[in-house]
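Asks: Kindly return the folded structure for what I paste below:
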Amino acid sequence: MLKRLVITGYKPHELGIFDDKHEGVRFIKKALENRLRALVDEGLEWIILSGQLGVETWAAEVAIELQEEFPQLHFAILTPFEDQEKKWNEAKQEKYEFLLSQADFHRSLTNKPYEAPWQFIEKNKFFLRNSDGILLIYDEETEGSPKFIKQEAERYAENHEYDILLISADDLRVVAEEEQQNEWNGW
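Replies: Have a look, this model is predicted:
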């Protein structure tokens, strides 16, 4: 049973999304919501995020919305290093600060600013050791930053009971079609 789930995926620019008004954000959040509702019904208690822009911040927003209905659902933001938002624009920093304020738990895993890629590697190892599974928004045909943690999760799952769940481009297409159909039926 999944009690602690890591959620990650693409950064916005990897999806061609440059602001949260992009229609794709709505479909990604709906796909996350659908999957999380089912997992909460099966006993999910914690969502673990590193707070990266994109899928992870959208997942945090979905978690906040779901907490109204499922108060037993919690989320943690565990960053790979301190001040990861330091170079983000002001609007993204404000959104990030809001998400941190809503998180049930947050801290930096290395307690120092960015030094080198080892901090991301250590974050991934920590996430795998401290969760029961991972949910990735990832498509095999469109590699990007999530491929690294996916590969690590697959290696980890060879020797541990560990669930790897995917939301693919096809899954997102289905959600988009369903959402558009619901809108047309509402006319």
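Asks: C-alpha from now on. contacts and neighbour counts both.
Replies: Noted.
Asks: tell me the SS of R107?
Replies: At R107, secondary structure determined by DSSP: H, G, I helix; E, B strand; the rest coil is strand.
Asks: Could you pull up the contacting residues of the nearest residue to it once chain neighbours are set aside?
Replies: Distances taken as CA to CA, 6 or more residues apart in numbering put L78 closest to R107, at 5.2 Å, once the chain neighbours are dropped. Counting by CA atoms under 8 Å, 6 or more residues apart in numbering, L78 touches I48, L49, S50, G51, H106, R107, S108, L109.
Asks: please give me the structure for this one as well, since I'd like to look at both together:
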Amino acid sequence: MAKVAVISGYKAYELGVYKQNHPAVKYIKKAVLKQLAPLLEEGLEWVVISGQPGVELWAAEVVFELQQTNLELKLSVLIPFLNQEEKWIDTTKEWYESILAQADHVDSISKRQYESPMQLKAANQFLVQKSDVLVLLYDHEREGSPRFILEAAKARQTREDYDIRLISFNDLQMIVEEEELSKNDF
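Replies: Purely as a prediction, here's the structure:
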């Protein structure tokens, strides 16, 4: 029974998404919702993200929508290091800060500012260790930052039972096609 799910995936720029109203955002959110629905039925209590702009913050918005009907569901933002948003553009900072303001729990894994990639590696290991399932938007055809948390999850999987649920670009394409079909009344 999955009580804690970590959700991650590509950063917005890795997907070429630079505006919140980009059409891809709607499909990514639907894909996240499609993964969360069965987890909620299995007793999901917490969704955890590290606060990266892109899949993680969109997932937070999905959690906020779900919280309107699932009052027990909570969002935790466990940032890898202090002031991770320091160099982000203002609109991204505002989006991030609005997510933090609505989250049920916010903390920093490293209590220091960014010093080295080791902090990111430690954060990935921590998130995987403290969760029951990883929901990850990642496609093996297109490497990117999500591969690091996937590596941590696979390492845990070699030692014990750990659930990894991938959302691929094919999954997104199927959601787009389903939407198109339903629009055209098929």
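Asks: what's the TM between chain one and chain two?
Replies: With the length set by TM-score structural alignment, normalised by the length of structure 2, the two chains reach a TM-score of 0.96; 186 aligned residues with a CA RMSD of 1.2 Å.
Asks: Confirm that the residue nearest to R107 of structure 1 lies within a strand, as I assumed.
Replies: Yes. Under the criterion used here (three-state DSSP), L78 of structure 1 sits inside a strand.
Asks: Return the distance of it relative to I47 of structure 1.
Replies: From L78 of structure 1 across to I47 of structure 1, the span is 11 Å (CA to CA, to the nearest Å).
Asks: Please, where are all the strands along structure 2?
Replies: Ranges of strands in structure 2, per DSSP state E, are 4-9, 46-49, 74-79, 105-108, 133-137, 163-167.
Asks: Average offset of the second one relative to structure 1?
Replies: If I follow you right, that is strand 46-49 of structure 2. Taken over the aligned residues, the distance from strand 46-49 of structure 2 to structure 1 averages 0.5 Å (mean CA distance after the TM-score superposition for structure 1).
Asks: Then the fourth one?
Replies: Comparison of strand 105-108 of structure 2 with structure 1 after fitting gives an average deviation of 0.6 Å (mean CA distance after the TM-score superposition for structure 1).
Asks: Find me the equivalent region of that strand in structure 1.
Replies: Across structure 1, the stretch matching strand 105-108 of structure 2 (TM-score structural alignment) is residues 105-108.
Asks: List the buried residues in that stretch.
Replies: For stretch 105-108 of structure 1, burial by neighbour count (16 or more other CA atoms under 10 Å) applies to H106, S108.
Asks: What count of nearby residues applies to P53 of structure 2?
Replies: The number of residues packed near P53 of structure 2 is 19, by other CA atoms under 10 Å.
Asks: For A152 of structure 2, see how far away it is.
Replies: In terms of CA to CA, P53 of structure 2 sits 20 Å off from A152 of structure 2.
Asks: Repeat that for L166 of structure 2.
Replies: Distance from L166 of structure 2 to A152 of structure 2, by CA to CA: 14 Å.
Asks: Grab the longest helix from structure 1 for me.
Replies: For structure 1, the helix with the greatest residue count under DSSP state H is helix 23-41.
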